[in-house]
Every structure is written in structure tokens, then in C-alpha cells.
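A.B. asks: Whatever this is, show me its structure:
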Amino acid sequence: MPTKLVDVEVATTARRGVPPVVLVGTGPALGPGGDDLDTADLTGKAGEAVRHRSSGTWTLGVGTGSLSDYRTAGAALVRALSGDDAPKTADVLLTADFDADGVRAFVLGAALGGYRFKVTGEDAPARVGSLRLVTPDQGFEEVLTSAALKAHALATATALTRDLANTPSNVKDPRWLATTAARLAEKVPGLSAVVRDEKWLAQQGFGGVLAVGGGSARPPRLLELTYDSGQGPHLVFVGKGITFDTGGISVKPADGMHLMRTDMAGGAAVISALLAVARRGLPIRVTGLVPCAENHISGSAYRPGDVVRHYGGATTEVQNTDAEGRMVLADAMAYAVRDLKPDLLVDVATLTGAMKVSLGLRTGGLFTPDATLARAVADAGERVGERWWRMPLLEEHVEAVDSEIADYRQCPPGPGGITAALFLQKFAGDVRWAHLDIAGPARSEKVYEEVVAGATGFGARTLVELAETFSR
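C.D. replies: Next up, the predicted model:
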């Protein structure tokens, strides 16, 4: 860890003895190097990778040239250049209209499309190790190189998020997740990490984290990552770090429970984003908080009907122990508001099954009362290939968060994704805040564009791009 990705470079000349890749648009319309190729069976559909054995040339469909098509094409190429006869490298002959956005999309697809996570004693199948993007415009090489480097940095963040989320939970407990992130942070200049144990959490009053983690023999942790360039606003990203979720006493159905190893995908996105921000040296301050816990069943597990006191003193009436994510996020958000005093607070979590019903499995839910911030998050996601949809914080459900025996109740009646966000809003104080629910797109059972089955890494790229937006 982290998984090695395909390397990509930009140049103005192709190499001798290296397989060329000719791009084909719908029509089909062939790009440079395709004059002598037979187009009879080519459609130009995005991702259509064909090897022409007589010449050793590959053709690659790029569709209509949309960013989605370019991501699909890059991913499909790397998947095609795999197997027993996989070349070590290949030259992709770009068309003259390939701009920086197109390169970013293509490189994202190429870097991530060949991602593989499998615990096995067998050797991994051979895969192309690098690609050269050959541009016909010599004056544009530097711009495209910059775009490729940024895309590869974003892909690296996505891949690490996948690695962390895919790791089986017999390995990945709260301690493992926090200390692994801390070890990775030690290697990045300007990034520091502190891991707090259950004794510190008890002394400081992190009742939500302690309640959720109380049923496991493997105690909770709080990870705090800090990057401070000495300039710019202060952003705090909070990620749900539930390393396995049985649902607790409100136990989940057995079907699908094995997927709960990825229930810390929000925390993984925060960890990966902090590493990427620090590596890129952005002129900004960013803190990452990941409350890590296992939600298990035992005699010490928290119960429906319990009243839990969060960091800072607010209390919550527990109604369903399977709504554990909001319990740990509430502590971390209260700590951020009270002690870190950020200019912007963003939490990200696989929080509610309701968002899968509302938005499906490829779109993240975006909650914020700030229209400008909502636009900034959505635009950041669009630039990096992650789709968000703003959801309402309905005023008619605000009072439902109030409890008769505590300050708040954990699972108010009403639309589940919205009421969960309204609960979290209570802990955001007066800070600009956005809640990102990634329960749908954090996992996939299908291959599409740059996504493979398993953890997708969704959210990490948006956080990095958002940090860059606020650093300008």
C-alpha cells in the first residue's frame, strides 16, 4: 500500500518499437497514425480497444470526446494492455484538439482503470507499466504535462482511498487505520499526524466515539492530520472511520454485511485528501479528523434508549445503534468547531441507505445551507469526475431532531438522509459547513469508466479540488 498505478508522461515524439495507440472518435474518425488502418469494424465508441495484429497498432475509441468518454477510454486501454502479452509501455497519439481537461480525464482513467485489490498468494497479472501521451502541438506540452501530473496526484488519492476501504476488517481495526495513516503522513513534508487512544477520548468527553466503539474488543481512536502552509483559510475535513459495522444491537441483516469493511470510506477519503494536499504544497491550512471505531455486539455495546454526551456537552438520545456514523461525526465536528475554529467544515461519510434510494449508486448527496458552498463543491466534483446533487435541509423536519430526554435524538422520523444531515448540522455551530453522504457511490459492483468493483475511492478527489479552490 498504496497500490502502484500506471505512470503517464507527455511528449511531442513517439518512440521506435513501442506499440502506438490511435484514437478513434465516433463516426469513426481516426486520429494521427491511423491512415493505413482498416476502419470497417470500428465504431469509435468510448472504450473500444482493438489490437491490429498485422501492424502492432492499437485503436482506442474516445466517443464524442466528453470528459466521461476520455476517462472511459483511458481505463479501457489499460485494461486491454494487460495479460500475458502486456507491453511494458505504449504511445497514445493525441489529436490536435486534446486540451488540458481532456488529458486530466484520460490520465485519471488510465491511472485508475487497472486498479486491482486482491488478497492472494498468486502473482498479479501483467499490466502495462507506463503510457506516453504524444501531442502534435509542441507549444502545448508544458500545459498538458501539468494537467497529467495533477490527474495522477488525484488518481493516487483515489487509489489509496480504495486500498484503505478494501482492506479486510480482520486486519483493519481502528488502531490499524489510524496508525497506517500516521505512518503515511510521516513521509510527506509539512503533514503531521496525532493518534488519540480511548483513554484520551474518555478524558476529553468523546462520548459518541466511545459509545459506538464500546462493543468491540478493539478500542476506538481519533486521527488528526494537520497541514499548515502558513497562509490561506483553515479547512477541516471530517471523515467517518467505522472500520466494521454490524449495526450493533440494532443488528444489520446478514446479506451484505460483508461489505461493511468499506464503511470507513469517508475517513479514507479524508486521509488520502490530506496526503494529496500536502504533497502538492497548496497554500492553505487543512486539518483532517477521522474518528475510528468498530460497531460491534457485546455486553458492553451501547443500546437504543441510551443518552450519550458528546464532546462539548451536548447530549443525544440513541434510537438505533446502526446509525453510528452520525454519533462519531458529531464528536469530531464539535471538537473542530470548539478547538480548531475552521473557516470551513466538511464531513464525508457512508451515512444513510436513504441516499442510495434517492440518488442511486453513482451520485453523492450534498447538504449545506450555503448556496455558494454547494456550488463550489459541485463544481469541484465536476472538474474531477465526481458527481454531486444538492439535497434540501427541510425546515419542517428541524424540530424532529429535538429529544424529550436529551438535546437531540439520533434518528428523527422523516426522510432518512435529510434528517441525518439535520442532526449533524446541530454540531456545525456557526461555521460554514457541508455534509457529503457517499453511501451510494463509495462502493460498486460493476466496472464503469475508471471505477472497478469494490471500493471506488469516491470523494477524495473532490476534497482535494475543493481545497485547491479555496487556496486560490
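A.B. asks: make it CA atoms for all contacts and neighbour counts henceforth
C.D. replies: Will do.
A.B. asks: top helix in this structure by residue count?
C.D. replies: helix 141-166 (DSSP state H).
A.B. asks: counting contacts, what elements does the next helix or strand after that one pack onto?
C.D. replies: Sequence-wise, the next helix or strand downstream of helix 141-166 (DSSP states H and E) is helix 174-186. When contacts are defined as 3 or more C-alpha pairs under 8 Å, 6 or more residues apart in numbering; DSSP states H and E, helix 174-186 sits against strand 191-196, strand 221-228, strand 241-245, helix 265-280, strand 285-295.
A.B. asks: Please give the structure of this sequence too, so both can be compared:
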Amino acid sequence: MRTPVPTVPTPLVDVEVATAPRRSASPPVVLASTGPVFGPGGDALDTAWTERGEFTGEAGETTEVPDGSGTRVLGTGAGRPADWRRAGAALTRVLAELSEKRSQRVTADVLLPDDVDAAQVRALVLGLLLGGYRFRVTARDAPALPGTVRLVVSDLGYAEVLAAEAARAAEAAAATALARDLANTPSNVKDPQWLAATAAKLADRVPGLSATVRDEKWLASRGFGGVLAVGGGSERPPRFLELVWKPAQPRPESPHVVLVGKGITFDTGGISIKPADGMHLMRTDMAGGGAVISAVLTVARRALPVRVTALVPIAENHVSGSAYRPGDVVRHHGGTTTEVTNTDAEGRMVLADALAYAVGDLAPDVLVDVATLTGAMKVSLGLRTGGLFATSDDLAERITSAGEHVGEAWWRMPLLDEHADAVRSDVADVRQCPPGPGGVTAALFLREFTAGLPWAHLDIAGPARATEDYDEVVEGATGFAARTLVTLVETYTR
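C.D. replies: The predicted structure follows:
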């Protein structure tokens, strides 16, 4: 019997590092930087064909050498990590096409230059694993994955170093892929209970990681008015997910990091209903929650010596007779009241409850929330850069550096205090959608629930979804922020 969605998590290509090619593998893949300047194996090629400009070595450029040997050349451009990610993604897509065409798993041995560095190998592996990611719900069997890709380097000692880097990159890719899986899952399957239960099931497989799922009765008893208001219009009630990683030997100087992810499993906009065009994409409106879930699973699998708690308030924002309304006043966990002015600004309503719970119940040292929160960030930064708001320069620098390390771009936005008064309400403590720059005022609203703690708000409304394939990103949910969060936590272990 077919399952309603593909297996979660989606299988990815296997990558290994060795000092010699396989005898049974396909002809090798020879790398070339811009020029082209060929790496190992290039001296055996008849390169006269390159003089015709058919191959330049630009990043991601790939072609079969026209000598009948079957050897493939792959461009790595200027050699930046982004170039190597693009190259890996291009290669794995070619291998996937060949595997489907031949109805068998096509393997590849990639001949690495002796001067390849760890950052380049990490980027190449990320591209190889994520570039071929596909999430499809069809009547056909899923196409076979390509066979194992072997990265060949001549020095045994260095091969061991690179193998460790490749394994680390594979963990990061798996975190991204799982975040994509959760966001891509259609909302007729992915209701709040499914998302919470799926995350809890995955957490149960990781030693030392605990999961607790709270239902609507618990939410009511604890005063989570924001989550209940947003979820009140749906027949499928809200949930609150808490994942706790407590390392056996935490570093005494490491903080307790609390990650909060928006978990709106579908967003109609509520009574302030969205236009029909594009509404189908709202199955990915819990991309922030998916990134947080994936990140803490990876942190726990790696047994990082930092205490981390992940909170995901989960709800569907639907239209019905029980939906919340503009003009309502909602009381959040902890007592703060919010005047509702737009029911399509539901993300900040559920995040406010979770932030207040973190502050009041968990004693965090660092707070980070992640959400597809505002269209304003898409206008400001486009579709490939996340918006970063932070109350701490140190935290902002850690997040930016973590993103650079894993190939996710962040741009720090200002928390403009001249707009802080706009968050105040005449009938409640705060106003949900104050006038002013939308991304900034949304962040200022959330800041009201952080009690002055070091806090960062990551608005991923732009990069959480892709309308086309590029680099290691594929159309659909991107899994953006998951890798950054893992690396952020890792910085507190150094």
C-alpha cells in the first residue's frame, strides 16, 4: 500500500572519500577551474575540443569529453565554496538523469586536486546531496538515486581529514533535507498533530533527546491565547511541540539556547483572507518550525555539549465561524494582551506565546526565533537572503558567520526604536500589526515578549521557498536556516 507522502526523511546520495578510484565505477569525473585549468586526470585528456569554447570550467558546467571514454568534466569556477556547491549540485543532477535513463544507479569517482581544502569539500558534498533532492507524490515509483559518489584524493592522511569533513557536511545536508520534507508535505496530511507526532517520532530515535507534545487542553490551561486564537478556525486543533536536548557533559560556560520556530501548517490568512494566487504555497508556512526541528535533531545526533530547547507552536489558520477576528483582544501566555488588527499576521501571535513560555518557564540565556513572517522581507532582501534582527551584536555576528560557513546568506536589519511606540495599543498592551516598515515592526512586536534577553529574529519569508532550481536549492521548500542554527549552536562549544 502506498503511503500518502514519500518517506520522511528523504534518502540522499551516499558520498565517500578514498585514495583510489573503483574498478567497477563509471569513467572518472575530472575537475576544472575557470580557463579551463584541469585537475588530476586532465593530463590524460585530449583537450583540443576546449579550444572551441565548448567547456570553460565555470562553476556547475559539466559535459562528457567527446573522445568516447565516457569521462566527464565538471567546472569548479573560481574555487569559492559557492562554486563547489554549484558544481556538486550540477553533477548529482546529471547522475540522477543518467540513473533514470539507464534504469540503474550510476556511480561516479570525482578526482580531487591535492590542494583541495576542507571548505571546498564540505561545499561539494552539500551540493552533491542537496542538488538531487526531490519531493514528489505520484502514482509512479520514485526514480532510483544515483550510486555512491567517491571523492578521490591521493594522500591517505588527508583523505581521513576530508572524510570527517564530508561526514559533517552530510549531517548538515540531512538537516536541510528534513526541513524541506516537513515543509513540502501537503497540508491534507500535515496537520498540527502530524507535524508534532512526526517530530516526536524522529526525536525518539536520538539518545538524549526528549519530545513533548501538548494539546489544545494544555494550551488552554496555560493561557496560550495566541496559539488558540490562530488555531480556533480549524477543525484540526493546535499543538505545542517541545524538544529538549540535555547533553550528558555540558560545557559549564555554554548557554541554554532556546530555538522557536513558527509552525503554521497551512495559512489561509483567516478572515483577512489571502488572495488565491500563491495560497497553495502556504503548506510551507511552517518552514521556520521545520528548520528548528531539524536543527535540534542534528545537534543531538552530534551530541554537542550545549543545552538546546526547541519550541514549535503549531496551528492551522483557517476561515470558519470560530475563527479569530480583527479587533479581538488576545491574552498570551504570561498575561500580555494583543489587539488583533490582521488575522493574516498569525505567525507573530503564536511566536509570542512560545517566546513568553521560554522566558517564563525555561530560563534561557539565548533566544532565537525563525519564521516565514513578513512579505516585507521578500521585498527588502529578495528570495535568497534571510532577514536578521538581533538585540546582541555578538549573537548577530555568530548567526551571520554561521550562515557564511554553511552557505546561507543573512542580512542584519535594524530594530528601529523610533517605531517602538507604534507597537503600543489603545485597548491592549500591544498591537499586532502596527504601522511602519512591516519587517521591522513585526520584529519590534516580538521583542516585547523576550524580557530583554539576548534575542535574534530570523525572517525567512523569502529564502524558505524557491520557484526554480539553483545551486544546491531545488524548487519548493529550501530548508533554509537549519544549517545555520546547527552551526550557531556549535559556536558555543569552542
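A.B. asks: Any idea what the TM-score comes out to?
C.D. replies: Once the chains are overlaid, their TM-score stands at 0.99 when taken by TM-score structural alignment, normalised by the length of the first structure; 472 aligned residues with a C-alpha RMSD of 1.0 Å.
A.B. asks: export the helices and strands packed on helix 174-186 of the first structure to CSV and tack on distance to residue 76 of the first structure and mean neighbour count?
C.D. replies: Formatted as CSV, those follow (distance: least, C-alpha to C-alpha, whole Å; neighbours: other C-alpha atoms under 10 Å):
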stretch, distance to residue 76 of the first structure, mean neighbour count
strand 191-196, 35, 19
strand 221-228, 35, 24
strand 241-245, 32, 30
helix 265-280, 25, 29
strand 285-295, 34, 29
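A.B. asks: export the ones you listed to a markdown table and tack on distance to residue 387 of the first structure?
C.D. replies: Below are these laid out as a markdown table (distance: least, C-alpha to C-alpha, whole Å):
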| stretch | distance to residue 387 of the first structure |
| --- | --- |
| strand 191-196 | 28 |
| strand 221-228 | 26 |
| strand 241-245 | 22 |
| helix 265-280 | 15 |
| strand 285-295 | 22 |
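A.B. asks: closest to residue 55 of the first structure out of these?
C.D. replies: For residue 55 of the first structure, the closest of these is helix 265-280, at 40.7 Å, according to C-alpha to C-alpha.
A.B. asks: okay, the closest one sits on what stretch of the second structure?
C.D. replies: Mapping helix 265-280 of the first structure onto the second structure (TM-score structural alignment) gives residues 287-302.
A.B. asks: Which position in the second structure pairs with residue 136 of the first structure?
C.D. replies: Match for residue 136 of the first structure (TM-score structural alignment): residue 154.
A.B. asks: Pretty sure its match sits in a strand.
C.D. replies: No - read with DSSP: H, G, I helix; E, B strand; the rest coil, residue 154 of the second structure is coil and lies in no strand.
A.B. asks: ok, it - how many residues close by?
C.D. replies: Counted by other C-alpha atoms under 10 Å, the residues lying close to residue 154 of the second structure total 15.
A.B. asks: Who are the contact partners of the closest residue to it other than its chain neighbours?
C.D. replies: Among residues not flanking residue 154 of the second structure along the chain, residue 19 sits closest, at 5.0 Å (C-alpha to C-alpha, 6 or more residues apart in numbering). Neighbour list for residue 19 of the second structure: 152-156, 159 [criterion: C-alpha atoms under 8 Å, 6 or more residues apart in numbering].
A.B. asks: try 10 Å this time
C.D. replies: Residues counted as contacts of residue 19 of the second structure (C-alpha atoms under 10 Å, 6 or more residues apart in numbering) are 111-112, 150-160.
A.B. asks: can you redo these as JSON lines with distance to residue 15 of the second structure?
C.D. replies: Output for these, formatted as JSON lines (distance: C-alpha to C-alpha, whole Å):
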{"residue": "111", "distance to residue 15 of the second structure": "13"}
{"residue": "112", "distance to residue 15 of the second structure": "14"}
{"residue": "150", "distance to residue 15 of the second structure": "6"}
{"residue": "151", "distance to residue 15 of the second structure": "7"}
{"residue": "152", "distance to residue 15 of the second structure": "11"}
{"residue": "153", "distance to residue 15 of the second structure": "13"}
{"residue": "154", "distance to residue 15 of the second structure": "17"}
{"residue": "155", "distance to residue 15 of the second structure": "18"}
{"residue": "156", "distance to residue 15 of the second structure": "17"}
{"residue": "157", "distance to residue 15 of the second structure": "18"}
{"residue": "158", "distance to residue 15 of the second structure": "16"}
{"residue": "159", "distance to residue 15 of the second structure": "13"}
{"residue": "160", "distance to residue 15 of the second structure": "14"}
